[in-house]
Structure formats: structure tokens, C-alpha cells
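A.B. asks: Sequence isn't available, so here's the structure alone:
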């Protein structure tokens, strides 16, 4: 239990006196917390939301090009077949697999399973590294089958 002397003697700034007079420790910051894979999985999942928004804009552009006729569609298809377009496509594949694996992790956790530290770490590792492995395998198959080329 924190006492008034904790805040008065505190040289580190770890305690604060609240307006009601109670002494409480400050909330821990990222500099205090030790990084672990569950934090990384959470942050990456949130980052994929922004990337998916970018992907949605590309889909709208592709549909717009489709609506404007064959010439506009050929331009959009040419961009997506360019090296930059392929890099964007690979990134969006990462986003897709991240959504699938993180969604499965969250559904599993919602059932009350996988909440112990070892299982949460394992599921987070799968959610962080699984999309990379799956996206690479997916694009290897695309290139090997001749559906995509440089």
C-alpha cells in the first residue's frame, strides 16, 4: 500500500498525489515494461487495420478502373503487375493472413482457452510469424504456377 511518505520521498516520479489526496503509482510506460511477443502481436494487429484500409482504397481504385473501360483497367492491371504493385500485393497478403491468424487467436481466447502465459506466447508467435511464412508460400506458388511474373 502506498503511503503519503512514498509520494513525498519519491525522487523517481513513480508516485503521484491524486486530486482526492490519495497516493498512487503512475501507470507503467513502455520504457518500464519488458517487451514480449503478446505486445508485438497486439501492436501488429492494430497496424494491419491501417494497411487493410489502404488495401480497400486500392480495391476501390481497381473497381473504378473497371468501370471506366478497358484502357483504364489495363493501366490499373499494369500497375499491379509492376514491381511496386507486386510488393504492395505481398504486403496485402501479409495483412490478410494476419487477420486470419489473429482473428483465430482472438476467437480461441474468447472461449476461455489459451490464456495461460505459455499458450498466449505460442499463439502470439503464430500470429506474428505465421503470416510471413504463409504469404511467402502463397507467392512462391503464384510465381511457380506462372500466374504472376516480373
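C.D. replies: Cool, got the structure. None of the values given here were measured: they were computed from a predicted structure.

A.B. asks: can we go C-alpha only for contacts and neighbour counts from here?
C.D. replies: OK.

A.B. asks: Please identify the helix or strand for the residue lying farthest from the centre of the chain.
C.D. replies: Within the chain, the residue lying farthest from the chain centre (C-alpha atoms, centre = their mean) is residue 5, at 42.8 Å. Under the criterion of DSSP states H and E, residue 5 resides in helix 4-9.

A.B. asks: Show me what secondary structure element comes after that helix.
C.D. replies: Next element after helix 4-9 (DSSP H and E): strand 15-17.

A.B. asks: Would you mark the buried spots in whichever helix or strand comes after that following strand?
C.D. replies: Later in the chain than strand 15-17, the nearest helix or strand by DSSP H and E is strand 23-25. By 16 or more other C-alpha atoms under 10 Å, the buried positions in strand 23-25 come out as 23-24.

A.B. asks: so what does strand 23-25 touch, helix or strand wise?
C.D. replies: helix 4-9, strand 15-17 (3 or more C-alpha pairs under 8 Å, 6 or more residues apart in numbering; DSSP states H and E).

A.B. asks: how does it look with 6 Å?
C.D. replies: Contacts defined by 3 or more C-alpha pairs under 6 Å, 6 or more residues apart in numbering; DSSP states H and E place strand 23-25 against strand 15-17.

A.B. asks: Alongside the first one, take a look at this:
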């Protein structure tokens, strides 16, 4: 199906709403992506990967604060460890562990894709599902082990 092209060069003359005037004055058709694409797990994997970058930045700030406390002496370091060992600190630590596993799994997905593999719809869906859902059980398992061996406690 072909779409009509406004002949006057002005998107305001378009009665279909399918065209827009670009800032440079050119008339271009609107992308139909919003009407024909449906939500897919590969989109979620891409969006969550970007969100983990933001969360990793927060983690870097926390690590910098920990190093500053370490450099400030034993009292500041003890206070930092107290905050890290609190329930809120443990929750933040768990969240950063999810971010770490997300980076690992998304990095593996990207590495596989960069080799030209995993690009079929079925394999892309599988890899995306692993990178979206995998970090949570891996982080839970990691923290269960930490609690079980006594490295972390409430």
C-alpha cells in the first residue's frame, strides 16, 4: 500500500496525519513504528541495560564514598561499614548485585550478537529473556551463599 505524498510540500495540507514538516523544511512521513510494533522482550533487555548503566553510576558513587571513608580513618570506615551492614545498605548491595549480573548477562548477549549469532527471532528472544530475568535469581543465590557462609548477617 502506498501512502499519499503531499504535493504542496507542506505537512499541514496532509489530511491523513501521516506526514510532518521537519525543522529543515522537508516533508517526511511519520514512522509507523508505534502502530505496527508490539512490545517484545528484546526491547525490555535494551531498556533495562540502559537503566543498569544509571544504577552502576550510583554504585560508583557509593564505592567512592566507601574509599573516602577508608582514607578518612578508622572511625569513618566503621561508620561506613555500619551503613553498609544496615538493612537499607544490604538492600542497596543486593540491588547493585543485580546490576552486576545484569551487566554480565547483557555483555554476554552483546558479545554473542557481535559474532553474528543469536540474531534470529527465537535466539534473540531467548538471550533477551536470560538477560532480563537471569540477574535476579543469580543475585538471590549469591546473597544466600553470603549469608550461609557468614560473610553477611543482619
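C.D. replies: On my side now, so go ahead. Bear in mind the structure is a predicted one, so any value in this text is a computation, not a measurement.

A.B. asks: Let me see the TM-score of these two.
C.D. replies: TM-score for the superposed chains, counting by TM-score structural alignment, normalised by the length of structure 1: 0.89, backed by 146 aligned residues with a C-alpha RMSD of 2.0 Å.

A.B. asks: residue in structure 1 matching residue 85 of structure 2?
C.D. replies: Using TM-score structural alignment, the partner of residue 85 of structure 2 in structure 1 is residue 81.

A.B. asks: ugh, wrong one, residue 111 of structure 2
C.D. replies: So residue 111 of structure 2 corresponds to residue 107, using TM-score structural alignment.

A.B. asks: Quick one: map residue 66 of structure 2 onto structure 1.
C.D. replies: That one, residue 66 of structure 2, aligns with residue 62 by TM-score structural alignment.

A.B. asks: can you tell me the helix or strand for that match?
C.D. replies: helix 37-67.

A.B. asks: What's the average distance for that helix when superposed on structure 2?
C.D. replies: Helix 37-67 of structure 1: mean distance to aligned residues in structure 2 after superposition is 0.4 Å, counting by mean C-alpha distance after the TM-score superposition for structure 1.

A.B. asks: buried set for that helix?
C.D. replies: Buried, per 16+ other C-alpha under 10 Å, within helix 37-67 of structure 1: 37-38, 41, 44-45, 48, 51-52, 55, 62, 65-66.

A.B. asks: Which single one of the residues you listed is nearest to residue 94 of structure 1?
C.D. replies: Among the buried residues of helix 37-67 of structure 1, residue 48 lies closest to residue 94 of structure 1 (C-alpha to C-alpha), at 8.6 Å.

A.B. asks: which residues touch that closest one?
C.D. replies: Taking C-alpha atoms under 6 Å, 6 or more residues apart in numbering, we find residue 48 of structure 1 in contact with residue 95.

A.B. asks: Would you mind measuring from the counterpart of it in structure 2 to residue 15 of structure 2?
C.D. replies: In structure 2, the residue paired with residue 48 of structure 1 is residue 52, using TM-score structural alignment. Look at residue 52 of structure 2 and residue 15 of structure 2: by C-alpha to C-alpha, to the nearest Å, they are 43 Å apart.

A.B. asks: How about residue 104 of structure 2?
C.D. replies: Using C-alpha to C-alpha, residue 104 of structure 2 is found at 49 Å from residue 15 of structure 2.

A.B. asks: Also residue 148 of structure 2?
C.D. replies: 67 Å.

A.B. asks: do residue 42 of structure 2 as well
C.D. replies: Distance from residue 42 of structure 2 to residue 15 of structure 2, by C-alpha to C-alpha: 35 Å.

A.B. asks: and if you look at residue 124 of structure 2?
C.D. replies: Counting by C-alpha to C-alpha - residue 124 of structure 2 and residue 15 of structure 2 are separated by 39 Å.

A.B. asks: one step back: show me the contact partners of the helix holding residue 5 of structure 1.
C.D. replies: Residues contacting helix 4-9 of structure 1 (C-alpha under 6 Å, 6+ apart): residue 15.

A.B. asks: buried sites along that helix?
C.D. replies: So, applying 16+ other C-alpha under 10 Å, buried residues of helix 4-9 of structure 1: 6-7.

A.B. asks: Out of the buried residues of helix 37-67 of structure 1, flag the one nearest to residue 149 of structure 1.
C.D. replies: residue 62 (19.6 Å).

A.B. asks: The closest residue to the closest one other than its chain neighbours - how many residues pack around it?
C.D. replies: In this structure, residue 62 of structure 1 finds its nearest non-sequential neighbour in residue 76, 6.3 Å apart by C-alpha to C-alpha, 6 or more residues apart in numbering. Burial of residue 76 of structure 1 is recorded as 20 neighbouring residues (other C-alpha atoms under 10 Å).
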